[in-house]
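> Sequence below, structure please.
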Amino acid sequence: MKEKIEKYIKEFVKKYPEVKGTETRWKEPLIAYADAKNPMFLELKKIVVPTHGIPTDFLQDAKTVITYFLPFEGEVVKSNIKGKESSRTWGMAYIETNRLILDLNTYLHEKIQELGYQSTIIPATHNFDVETLISEWSHRHVAYIAGLGKFGLNNMFITEKGCCGRVGSIVTNIKIEATEVKEEEYCLYKTKAICKKCVEGCINGALTVDGYDRHKCYEMCLHNDEYLGDIGVTDVCGKCMVGVPCSFRNPTNPPKISNN
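I've put the predicted structure just below:
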């Protein structure tokens, strides 16, 4: 069953740009699984927000949470390095990836039904409280539980393919073996107290070594939404994610050397 799910996800993402005519291109997704009964889901009520959902809130007989990371291709990331405002390419990637996640979850829901099981359809974003700016279903925290990656100093989610991309998740009553969770951190600051490139890249002073001001961050995101308003909802920034060692890979792992 795991092989089928991964084939569905990878083939859908690969074909999506041609089918939908998107400007954005994505690298092959990373996928990880969490046991729906993992007690860490209850911990999210303490760590994130008291009203954070647990898998059984979505599906009474939930058994697995499927999480995936959709890495942006290099040109998307490079486009956002210069300037104060987010690039148009980065803003479009945000819009198109949100649509991709909804379309992919809808597709998976249909395929899982064909297999005789059930699943949820959870949107990529804009399911947060407008006052606290905290989501009641954090795809990133759920992906952390599944072992898909770790949080960096910049509060972004670092995977083996970096942090430049988007995370999605669905809940299902298919039983799939949980992914092994690594203990090691992926952030160079957390492992070696070096780097801090993300702090240097933060445009609005929202990010420091000592903490993260989500309201200052969102202030900049809203500025970009106005700046790029002609292409759709683009309340995004991403300056702390680009031009840093964790943009495209887990920087604590040495890069593979090709003999070709």
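> alpha carbons only for contacts and neighbour counts from here, please
Fine.
> And the helices in the protein, which stretches?
Ranges of helices within the chain are 2-20, 40-47, 55-58, 74-79, 88-114, 139-146, 188-192, 197-201, 214-227, based on DSSP state H.
> Compare those helices and give me the one nearest residue 246.
Ranking the helices of the chain by their distance to residue 246 (criterion: CA to CA) puts helix 188-192 first, at 8.5 Å.
> Would you mind finding the most buried of the helices of the chain?
helix 139-146 (a mean of 24; mean count of other CA atoms under 10 Å).
> got the angle for that helix vs helix 40-47?
Helix 139-146 and helix 40-47 meet at an angle of 140 degrees, taking axes from the mean of the first three to the mean of the last three CA atoms, to 10 degrees as the criterion.
> please give me the structure for this one as well, since I'd like to look at both together:
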Amino acid sequence: MNDKLNHLIKDYVSNYKDLKDTETDWRDPVIGIADADDPMFLELKEVISSSHALPTDFIDDAKSVIVFFLPFEEEVVKSNIQDKQSSKKWDYAKIETNNLIEDLIDYMQAEIEKMGYKATSSKDLPPTYNYDEEELISDWSHRHVGYITGMGTFGINNMFITDQGSCGRMGSIVTNLSLKPTERDDQENCLYKYNGKCKVCVDRCVVNAISTENKDGFVDREKCYEHIYEDPPEYSKGVGDACGKCKSGVPCSTTNPVKELIKKDN
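Predicted coordinates:
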């Protein structure tokens, strides 16, 4: 069943550009599965917020959580390296990827329901704008749920690093369809956390919001959000409230740098 769902997701993403005539294209998605009863979901109530939801808050008999990361094409990443403000191509990628995530979630919900099971919709778990504007904390963090699936780890810039890098966006689906969880290990994907030899994202931040005060890094969310939402450009497609400078033009932009380093050393 995992293979069938992976195929449905990847096929939908590969056809989306032609289906919706988007300017953005995407590389191969990264997909992870978590057991809805994984004890790490309870830990998120301590790590993030006591109000962080559990899978069973959406579906009483939840069995699995499907998480996917949709990586931007490399042209989008390259376009966002220069200047203080995010590039138009990057802004468009954020807007169009959010639309893709919503469409993909609703498509997968319909496909799972055809099999006789329940699944959450994009209204249940939207890809963005689902956080407390004062606390700047989400009650469902796609990135942290992705960590539970083992599909990636966090950089010191708090960005999620997968085998396809960190430049992209994430979505998730809760279902009562029982699926085999993907494996999770202790391997860090952030070079700085792995060997202490990379802090490129710290230098790339245009508002000096990232530091290495502790081994896991520190991000001043207020500085970050103020820069993103201060005066975002408006396009016919939507609002360009984005930045992405700390993950553009860095070793983890489009790949897992630790895995590449280990491969090189071997």
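> The helices of structure 1: which one's closest to residue 171 of structure 1?
When the helices of structure 1 are compared (using CA to CA), the closest one is helix 55-58, at 6.2 Å.
> quick one on the thing from earlier: any chance of the helices of structure 1 in a markdown table, plus distance to residue 156 of structure 1?
Below are these laid out as a markdown table (distance: least, CA to CA, whole Å):
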| stretch | distance to residue 156 of structure 1 |
| --- | --- |
| helix 2-20 | 22 |
| helix 40-47 | 16 |
| helix 55-58 | 23 |
| helix 74-79 | 15 |
| helix 88-114 | 15 |
| helix 139-146 | 8 |
| helix 188-192 | 13 |
| helix 197-201 | 10 |
| helix 214-227 | 12 |
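> Of all these, which one comes closest to residue 152 of structure 1?
Here helix 188-192 is closest among these (CA to CA), at 7.5 Å.
> quick one: that closest one to chain centroid distance?
21 Å (CA atoms, centre = their mean, to the nearest Å).
> and stretch 239-253 of structure 1, which stretch of structure 2?
Stretch 239-253 of structure 1 lines up with residues 245-259 of structure 2 when matched by TM-score structural alignment.
> ok so, going back, indicate which one of the helices of structure 1 is closest to residue 237 of structure 1.
Of the helices of structure 1, nearest to residue 237 of structure 1 by CA to CA is helix 214-227, at 5.3 Å.
> Look up the closest residue to the aligned partner of residue 200 of structure 1 in structure 2, ignoring the ones flanking it.
Matched by TM-score structural alignment, residue 200 of structure 1 corresponds to residue 203 in structure 2. Computed as CA to CA, 6 or more residues apart in numbering, the closest residue to residue 203 of structure 2 that is not its neighbour in sequence is residue 246, at 7.9 Å.
> give me every residue that touches the one you found.
Contacts for residue 246 of structure 2 were tallied using CA atoms under 8 Å, 6 or more residues apart in numbering; they are 157, 200-205.
> Apply 6 Å and report the result again.
By CA atoms under 6 Å, 6 or more residues apart in numbering, the contact set of residue 246 of structure 2 is 201, 204-205.
> Likewise for residue 176 of structure 2?
Contacts of residue 176 of structure 2 (CA under 6 Å, 6+ apart): 61-63, 118.
> corresponding residue for it in structure 1?
Checking TM-score structural alignment: residue 176 of structure 2 goes with residue 173.
> about what we covered before: where does the residue nearest to residue 203 of structure 2 sit relative to residue 177 of structure 2, distance-wise?
37 Å (CA to CA, to the nearest Å).
> and what of residue 254 of structure 2?
Distance from residue 254 of structure 2 to residue 177 of structure 2, by CA to CA: 31 Å.
> Those two: who's more crowded?
The neighbour comparison of residue 254 of structure 2 against residue 177 (other CA atoms under 10 Å) goes to residue 254, with 24 against 18.
> Which residue, neighbours along the chain excluded, lies closest to the more buried one?
Residue nearest to residue 254 of structure 2 in three dimensions, not counting chain neighbours: residue 165, with 3.9 Å by CA to CA, 6+ apart.
> Tell me how many other residues crowd that neighbour.
For residue 165 of structure 2, the neighbour count with other CA under 10 Å is 25.
> Could you write me a ChimeraX select line covering just the buried ones among the contacts of residue 176 of structure 2?
ChimeraX command restricting those to the buried ones, with burial defined by 16 or more other CA atoms under 10 Å:
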select :62,63,118
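> Determine which two of the contacts of residue 176 of structure 2 are furthest apart.
Pairwise distances across these (CA to CA) peak at 10.1 Å, for the pair 63 and 118.
> picking up where we left off before, what's the closest of the helices of structure 1 to residue 235 of structure 1?
Comparing these by CA to CA, helix 214-227 comes nearest, at 4.4 Å.
> roughly how far out does the closest one sit from the chain middle?
Mean-position distance between helix 214-227 of structure 1 and its chain equals 19 Å (CA atoms, centre = their mean).
> For that helix, give me every contacting residue.
The contact list for helix 214-227 of structure 1, computed with CA under 6 Å, 6+ apart, reads 206, 234-237.
> By neighbours, which of those residues wins?
residue 237 (27 neighbours).
> That residue and residue 231 of structure 1, how far apart?
Residue 237 of structure 1 is 15 Å from residue 231 of structure 1, by CA to CA.
> again, but for residue 48 of structure 1
Residue 48 of structure 1 sits 31 Å away from residue 231 of structure 1, going by CA to CA.
> Between those two, point out the one with more neighbours.
More neighbours surround residue 48 than the other of residue 48 of structure 1 and residue 231, with 15 against 12 (other CA under 10 Å).
> residues near the nearest residue to that one once chain neighbours are set aside, how many?
Nearest non-adjacent residue to residue 48 of structure 1, counting by CA to CA, 6+ apart: residue 134, 7.3 Å away. Close neighbours of residue 134 of structure 1, defined as other CA under 10 Å, add up to 16.
> Distance check, residue 104 of structure 2 against residue 193 of structure 2.
Distance from residue 104 of structure 2 to residue 193 of structure 2, by CA to CA: 33 Å.
> With residue 236 of structure 2 instead?
The gap separating residue 236 of structure 2 from residue 193 of structure 2 is 40 Å, by CA to CA.
> for stretch 204-212 of structure 1, how far is the first residue from the last?
11 Å.
> about what we covered before: what's the match for the residue nearest to residue 48 of structure 1 in structure 2?
In structure 2, residue 134 of structure 1 lands on residue 137 (TM-score structural alignment).
> Quickly note the distance from its match to residue 48 of structure 2.
Taking CA to CA, one finds residue 137 of structure 2 at 7 Å from residue 48 of structure 2.
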